[in-house]
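[1] heads up, no residue letters with this:
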């Protein structure tokens, strides 16, 4: 999220919070695809991280992009921390360790998503090249320690950095040393949201396995295929992971709102200043817990929308659904991740097939799979079979869904062409993480340095 909201509409009931989420309902012809991707900025000279301040820096990149694009700068304490497209469609933001993120515009096809990310990376490279900066597309920082990783001057991150060690062992690694590709997708009704969220929550670990690309930490193999996936197993679990109520046949918008109400807050913003609110839940805030602590202690809709953006379940519900399970990766995967989920969720027969496939999966089974995937990837077992077998079936459903959508490019190709990276994973029976490990033990001769050259944007 590039900008924290300041909607001053007062709140007085849980129903208002529920209605806010339900307002995301839209007819299928208005469904869009919003793709986000993060990447690590590094100096080509020595593969070191890029600081926030300086002539060659994260702030200089943002300033250069602002001048070139004309997008509106987003400021925090006088520092540029992002850019927003004038029509509110797209945004550029920075993650806590300087990871550079494009939050793409809501688009109709994966063809458009690919063009958008291509254009973004080309423009970014124009700005970055004279500074000696490039970008790495994998899921975990392969070399830098936490101490070596720069910290961005962003108020919400200062609050999170203080709070994370209190509620888990890996929250700071999540913030500073991981990258992801995500896609945001729409729903038409509560029932449609329910089915999409149930299916995607159950299949999120499969996406983690398919997109695993974080096998290195601090210059050596970490024993995992998705270090990022493992990190999410102990990152503030009150606001993260699987949500058991989404496995029910009757859950709805109200259930998510009630869950969110009992998650501790991070902050509220008053007159441009961030106030640490990690000691209260949103429900306590609604009941007056901040009276006497801050000016204007009454909750607003802006506070609620900001709170929703600080929840980290594997599938996040706002006025759309966010698929959050995948590691970052090379450019083709920026297109493959939205293609995978659009194929499953945006075509009725495919969604029905995916729902039928997963309908009797229990919360305990999916939790066990989520715990196994970071280390085992597609070799993890589910009901006596390898996840690889399940992946073939699910990717097949997605491919059929994309073909059925019939969104063609100028050469007459449908969106299923963007699943090619996943077809390669299934054919080789190996994830990108396993490819990286083979290179490390082979051509790279026990060094992670070549990853910066071989997997840069």
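    That came through, no problem. Please read all numbers here as calculations on a predicted model, not as lab measurements. Residues are numbered from 1 along each chain as shown.
[2] CA only for contacts and neighbour counts going forward, please
    Fine.
[3] residues contacting residue 73?
    Neighbouring residues of residue 73 by Cα atoms under 8 Å, 6 or more residues apart in numbering: 66, 80, 81, 82, 83, 84.
[4] which strand or helix spans the first one?
    With the criterion set as DSSP states H and E, the secondary-structure element containing residue 66 is helix 58-69.
[5] what are the contacting residues of that helix?
    50-54, 72-73, 79-83, 98, 123-124, 127-128.
[6] filter the residues you listed down to the buried ones.
    The neighbour count (16 or more other Cα atoms under 10 Å) marks 50, 51, 52, 73, 80, 81, 82, 83, 98, 124, 127, 128 as buried among those.
[7] just the residues you listed now: which is nearest residue 239?
    Set against residue 239, the nearest of the buried ones among the contacts of helix 58-69 by Cα to Cα is residue 98 (23.2 Å).
[8] distance of that closest one from residue 52?
    Distance of residue 98 to residue 52, computed by Cα to Cα, to the nearest Å: 7 Å.
[9] any residues in contact with both of the two?
    Counting by Cα under 8 Å, 6+ apart, the common neighbours of residue 98 and residue 52 are 58, 150, 151, 152.
[10] which residue ranges of the stretch 101-250 of the chain form helices?
    Shown for the stretch 101-250 of the chain, the helices assigned by DSSP state H, counting those that start in this stretch span residues 110-128, 155-167, 171-177, 190-210, 227-231.
[11] second one coming, line it up with the first:
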């Protein structure tokens, strides 16, 4: 999750909120790729979860990373809960259950993204391995119950933990027991944002299917390929899911703002203290609903930026677009996820082709696909075919887009090789989750313990 921000400029009206999003418009030569990936820390001895405190806890890893990197600590109520690169080019943060997240720097190529990911994994391994800690690349926690899962001391998470059971049955699982790989991408105009939002919303279920990697819960198969995808079906549907209004040919920044204004808030920060605001929407906050509740009870632009970071649709709009559909996975997936979306969205010919492919897909059809994917993966039906066949066409478009970008590494290779792991899924006809399940029923002998060896970073 993003680092919570403070910006004390008062909000005068809704137009400023729209302008905040429009300020994300960037010329093509300034488009960047920001990749985020989460992983579960565990003790090698017993495959047990890692708490925050102690000499071999998550705080100690953060302190070790701080010493190694020289990054600035992020402090919440006196405790270190993350690190940020001094110029803002990347951050390390904690998810509620201790999931360790790298929010990568805005980079120009997937080659740079892959180097960044490899460097981060090597650094964190150097600090954690002497403590007997490794990290697991899965989309869902395979072994520990919610009660066994540690809780990180972050103020925003305390508020969310109280609130989630009121608005869905799976919000705590989302917070404490899932991991994702995510990519953040730019747009040059409102029209460009609209095209990218619509194409990526329609194809997000395909991303969930291709990256399906969470078939175990509490030590046994859960009947799903993407447990994480299923969790998002009932987390907090006021702020999550597939946004129907984005399918409109007239969709723009103002429409997203109008939606966001009527979603309940989580918190505001005043003098370093988090105030629970789950009882009001941002629109009510702007109308003075908290005037007597909190110091300086009028909304600021920092409050708005933080509110936008607490919305969880399949594609999130801030001053960039966030692709949110993929399970966490092995290190090759960390490069494959941004490659998939950059190929589709950052080349004009590829975006045209992706738009043409999906132009007549309806909200109802995409929702049905989204509901089928957690259980069926790439075998999920769509019209008279399956997602596996759709994936063939989409990966051809993405590969073409990456080839057209012609971003080469020092050895002269372009970015297309990063799609190989996804093309293997389609060629095999089985997802990573299905491969794991096959291993569980055969060579793993009905035990999930080998997953901690085979899927560890």
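    Looks like it came in fine. This is a predicted model, so every value here is computed, not measured.
[12] returning to that earlier point: quick one, which of the helices of the stretch 101-250 of structure 1 is nearest to residue 361 of structure 1?
    helix 190-210 (7.6 Å).
[13] so residue 340 of structure 1, which state does it fall into?
    Three-state call for residue 340 of structure 1 (DSSP: H, G, I helix; E, B strand; the rest coil): helix.
[14] that one and residue 431 of structure 1: what is the separation?
    Applying Cα to Cα, the value for residue 340 of structure 1 to residue 431 of structure 1 is 16 Å.
[15] do the same with residue 103 of structure 1
    According to Cα to Cα, residue 103 of structure 1 stands 26 Å off from residue 431 of structure 1.
[16] quick revisit: need the max-distance pair from the buried ones among the contacts of helix 58-69 of structure 1.
    50 and 73 (19.9 Å).
[17] can you name every helix or strand that the biggest strand by length in structure 2 contacts?
    Longest strand in structure 2, counting residues (DSSP state E): strand 33-43. Under the contact definition 3 or more Cα pairs under 8 Å, 6 or more residues apart in numbering; DSSP states H and E, strand 33-43 of structure 2 sits against strand 48-49, strand 100-103, helix 110-128, strand 133-136, strand 180-185, helix 331-345.
[18] compared with structure 1, how much does that strand deviate?
    Its matched residues in structure 1 lie on average 0.1 Å from strand 33-43 of structure 2 after superposition (mean Cα distance after the TM-score superposition for structure 1).
[19] hmm, who's touching that strand?
    The contact list for strand 33-43 of structure 2 (Cα under 8 Å, 6+ apart) reads 48-50, 98-110, 113, 132-138, 141, 179-186, 328, 334, 338, 342.
[20] which among those count as buried?
    Neighbour counting by 16+ other Cα under 10 Å classes 49-50, 98-107, 109-110, 113, 133-138, 141, 179-186, 328, 334, 338, 342 among these as buried.
[21] hmm, back to that, Serialize the helices of the stretch 101-250 of structure 1 to JSON lines and add fields for distance to residue 91 of structure 1.
    Shown next, in JSON lines, are those (distance: least, Cα to Cα, whole Å):
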{"stretch": "helix 110-128", "distance to residue 91 of structure 1": "11"}
{"stretch": "helix 155-167", "distance to residue 91 of structure 1": "17"}
{"stretch": "helix 171-177", "distance to residue 91 of structure 1": "19"}
{"stretch": "helix 190-210", "distance to residue 91 of structure 1": "25"}
{"stretch": "helix 227-231", "distance to residue 91 of structure 1": "24"}
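[22] would you mark the buried spots in stretch 343-354 of structure 2?
    For stretch 343-354 of structure 2, by 16+ other Cα under 10 Å, it's 343, 344, 345, 346, 347, 350, 351, 352, 353, 354.
[23] adding distance to residue 365 of structure 2, write the residues you listed out as a markdown table.
    Shown next, in a markdown table, are these (distance: Cα to Cα, whole Å):
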| residue | distance to residue 365 of structure 2 |
| --- | --- |
| 343 | 24 |
| 344 | 21 |
| 345 | 22 |
| 346 | 26 |
| 347 | 26 |
| 350 | 23 |
| 351 | 21 |
| 352 | 21 |
| 353 | 19 |
| 354 | 17 |
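[24] closest to residue 90 of structure 2 among those?
    Nearest to residue 90 of structure 2 among the buried residues of stretch 343-354 of structure 2, counting by Cα to Cα, is residue 346 at 21.6 Å.
[25] relative to residue 313 of structure 2, how far out is the closest one?
    For residue 346 of structure 2, the distance to residue 313 of structure 2 (Cα to Cα) stands at 21 Å.
[26] so which bits of stretch 14-30 of structure 1 are buried?
    Within stretch 14-30 of structure 1, the residues that qualify as buried are 17, 18, 20, 21, 22, 24, 25, counting by 16+ other Cα under 10 Å.
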